[in-house]
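Chemist: turn this into a structure:
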Amino acid sequence: MPTRDAASTRVRRVLRLHPAQAVVVGFSGAVFLGTTLLALPISSVQGEATDFYDALFTATSAVCVTGLTSVDTATHWSGFGLAVILLLIQIGGLGIMVFATLIGLVLVRRLSVRSRLNAAAETDAVGADDVRTAIRGILTLSLLIEGVTFVLLFVRFILGYEYDLGKAAWHALFHSVSSFNNAGFALYSDNLIGFAADPFICLPLCAAIILGGLGFPVLMQLRREWGRPLRWSMNTRLVLAGSVVLLLGGAVYITVIEWSNPQTLGAYDPASRILIGFFHSVQTRTAGFNSVDIGLMYDETWVGMDVLMFIGGGPAGTAGGIKVTTFAVLLFILITELRGEGAVNIFGKRLSRAVHRQAIAVVLMALAAIMTATIALMFITGHNLDRTLFEAVSAFGTVGLSTGITYELPPAAEVVLVILMFLGRIGPLTLGSALALRQRRILYEYPKERPAIG
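Modeler: Here you go, the predicted structure:
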């Protein structure tokens, strides 16, 4: 008969999760807690309990820093509910394991090996040995960027819109946190349409979104080695170069197509059209604010935005999507194949073959998830392909942009988007490894054979 010590040992082994599993469990716990709090009567303006599916949808969107909403954020949630959403955004943006590790540093001033592994798994490029320094750097950068954005917005709300101090401070705080964490939640029923032509609101938000979307590894290396670009890692160079190309390319694409659309950019003067086009290019990097009605844009614009949302931002940050580095790796693999070369070389360094497989796996799993969800949404809602595909890509990329169908989705469709948002935030590979029961070491290899390709 097993002893009490043996039983407790088995329990500890069960609770000793793999780092990837800990990330999944952590995000799941945050979503569950957020759903519970948002469902309380105190969280709504009417003082009534919020429908479970709406609470679940909003909590998942906040924790996964997406920004899709099934109820009007500005009119449905009370001050308590909005505070819960803001806290979920901040926790989700920092990362559940990073946040837990930060709490551990504050309370006990030391980290266990498992805490370091969990935080390292979530921050991606950060090694387990330097987690303490990385966590402090992440916190410092986050508060600094959010603080600067807060000041700029606070001053503008007071001087430009005559908000009182309390309202200006609350709106500046909420939108600075929402922007840096690429969440896209806004305190206005029309999101940011009322500020479409105001560069003093739009540009600070864009700056915070871009910085958050670069990823913490890139931000920390830039902080340490800003004036020494030759020492930048391949990851930093790929993210910076890819972000510039996608931001400018997206801005030109959206602006040119929507330039004469009287329901979007066509209603503004030329300078404002350029600002709005750039603003929405930034939003496709997984932020989710909108300063014109996305549902009134041309279908061609939606397709281009689908591509930008699918790619997303930098790894180990607040952005979603397959990540700029994944897209860049696949692009360089294609170029290498077209040239007939053997190894993939990027910025004077050879790319590890393991990265080839990881990039391909991420893209295939992302496409499978999006296509499956799109088909499911079409069956459930009866909407056509362009709108459901846009919604699915936005959810998986944790973007939060919508063509306007989110509010009318039935519970089954909301669940589909909840799963997509969750998968898009934690990453397909993280989820796959977390669900795997164990890793198998293959002690043999089969003989090679090459099938015909293409």
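Chemist: please count neighbours and contacts with C-alpha atoms only from this point.
Modeler: Will do.
Chemist: assign Glu445 to helix, strand or coil.
Modeler: For Glu445, the assignment made with DSSP: H, G, I helix; E, B strand; the rest coil gives coil.
Chemist: neighbours of it, just the number please.
Modeler: 6 (other Cα atoms under 10 Å).
Chemist: ditto for the one 4 residues further on
Modeler: Other residues near Glu449 come to 5 when the count uses other Cα under 10 Å.
Chemist: that one falls within a helix, correct?
Modeler: No: assignment of Glu449 by three-state DSSP gives coil, placing it outside any helix.
Chemist: which positions within stretch 318-333 qualify as buried?
Modeler: Buried residues in stretch 318-333, counted by 16 or more other Cα atoms under 10 Å: 318-330, 333.
Chemist: for comparison, sequence B:
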Amino acid sequence: MTGRRSPGAERWRHPAQVVAAGFATAIAVGTLLLSLPIATESGDRTGLVDALFTATSAVCVTGLVTVDTGSHWSAFGEVVVLGLIQVGGLGIMTLAALFTVLVARRLGLRRRMLAQAETKTIGLTGIGGLVRNIVLFSLVSEAVVAVVLTLRFATGYGRPWGEALYHGVFHAISAFNNAGFSLNRNSLMDYVTDPLVSVTVAAAVIVGGLGFPVVFELLRGWRHPARWSVLTRITLVLTVALLVIGTVATVLLERSNPGTLGPLSGPGKLLAGFFHSTMTRTAGFNSIDTAAMRPESLFTTDLLMFIGGGTGGTAGGIKVTTFGLLAFVIWSEMRGHTRVNVGHRQVPESNQRQALAVVLLGIGAVSLSVLLMLAMTRHSLDLVLFEVVSAFGTVGLSAGITADLPPAAKLLLGVLMFLGRVGPLTLASALALRQRTRRFELPEERTIVG
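Modeler: This is a model prediction of the structure:
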């Protein structure tokens, strides 16, 4: 005899609810630990709002802070922050893997086999092995970056080996998970012209932000680009394009700004511009003073932060695949094509609708948050927009106003970080899982557009 499901069990059947609850639980535990006196250098309790904000920023791998990480938190507090970053980064990638399999199993056998052939990463079985590979790849990547940074901090800057190791591990985990937390008060500004530190951190950010499906496919088939999936092609092309555009825009707009790139040499400007462009992919480190950037540079950064990084990785934003898919939709419409094709593949209309929903809801969340923030503070529109987009895109770059915000504004940014981290993944999966075949069609009627 089969028993009836309890109302509680029925309520938690949808994966989106489980994901939201899991991240909320991690944030709650982190807030509790960071509220303890042992978590601060002074031995005093951190206020609830600041502890909650830091825990949310760490779990959502954002990097926005209301207190200085290196001076406010004790070693215990810093380890808690690092643990929350690791949980948030690994959690989002493994959840993306689970959702991919879950969505695939809702498809018919033929479509499932096509999806398997297309992604070359998600099989019809073996999710345990996939998650194990994700964790192993993440830990190995972090270890490699930690070794490089440790050696550089010790031999190039005279730090004691213990301190160099601690800083190397902390920044490696923060970089690969696109978190942007730093133990230095000025983030990585002391290394603005150091190619070894800047390029290593940037490489970790890029690899972590590509997404596990793309990384695993490249590891297996990098010699055969003709066989790459649509996901990998869009991700790689747009990643390179946005990195170049961001670098060129930053150098051109800030080259004469005495507060940012002005004092640097030509190669130094290029390195700093590339580093800043990379960080807009939701990493949050800065090697130049972001608060001193010109309004046009802030707006360019806003656009890059909103787009974000790759699907299934540690980056945030609406994702480059979403942006790229909509670009193909517009291009096909301009050319009068009835179908959207990427390479030798046709993109289903359901994917197009999902991408449109993610973008419009993201724009709506940012717009409403900017309006509320303007009502709560006296800061200008460009600074408020920068802070809001950074929170939604889980970037962590700041125009220097986060710590001075009133408690209500900090809570609003916390909600936005949570929405930006959990929202796009759960929304996309929810839309895919809710697909139903309609048993009837309504009469068609065209309307005027534009």
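Chemist: before we move on, the earlier item: looking at the buried residues of stretch 318-333 of structure 1, which are in helices?
Modeler: 324-330, 333 (DSSP state H).
Chemist: give me the range in structure 2 that the longest helix that structure 1 contains lines up against.
Modeler: Determined from DSSP H, the single longest helix within structure 1 is helix 131-161. Across structure 2, the stretch matching helix 131-161 of structure 1 (TM-score structural alignment) is residues 127-157.
Chemist: list the buried residues of that stretch.
Modeler: Those would be 127, 130-131, 134-135, 137-138, 141-143, 145-146, 148-154, for stretch 127-157 of structure 2 by 16+ other Cα under 10 Å.
Chemist: likewise stretch 157-171 of structure 2?
Modeler: Neighbour counts over stretch 157-171 of structure 2 (16+ other Cα under 10 Å) mark 159, 164-171 as buried.
Chemist: now tell me what touches that stretch from outside.
Modeler: Stretch 157-171 of structure 2 is touched from outside by 82, 142-143, 145-151, 153-154, 181-183, 201, with contacts defined as Cα atoms under 8 Å, 6 or more residues apart in numbering.
Chemist: if we go to 7 Å?
Modeler: With Cα atoms under 7 Å, 6 or more residues apart in numbering as the test, stretch 157-171 of structure 2 has contacts from 82, 146-147, 149-150, 153-154, 182.
Chemist: which one of those sits closest to Arg436 of structure 2?
Modeler: Relative to Arg436 of structure 2, the closest of the contacts of stretch 157-171 of structure 2 is Leu82; by Cα to Cα it sits at 41.8 Å.
Chemist: residue in structure 1 matching that closest one?
Modeler: With TM-score structural alignment as the criterion, Leu82 of structure 2 matches Leu86.
Chemist: check the secondary structure at its match for me.
Modeler: For Leu86 of structure 1, the assignment made with three-state DSSP gives helix.
Chemist: grab the nearest non-local neighbour of it.
Modeler: Using Cα to Cα, 6 or more residues apart in numbering and skipping the chain neighbours, the partner closest in space to Leu86 of structure 1 is Phe174 (6.6 Å).
Chemist: repeat for Ser380 of structure 2
Modeler: Nearest residue to Ser380 of structure 2, sequence neighbours excluded (Cα to Cα, 6+ apart): Leu374, at 7.7 Å.
Chemist: list the contacts of the aligned residue in structure 1 for the one you found.
Modeler: Alignment note (TM-score structural alignment): Leu374 of structure 2 maps to Met378 of structure 1. Listed by Cα under 7 Å, 6+ apart, the contact set of Met378 of structure 1 reads 384-385, 388.
Chemist: contact partners for Val282 of structure 1?
Modeler: Here Val282 of structure 1 is in contact with 206, 210, 247 (Cα under 7 Å, 6+ apart).
Chemist: Asn184 of structure 2 now?
Modeler: If a contact means Cα under 7 Å, 6+ apart, then Asn184 of structure 2 has Gly70 as its contacts.
Chemist: regarding it, what is its secondary structure?
Modeler: Under three-state DSSP, Asn184 of structure 2 comes out as coil.
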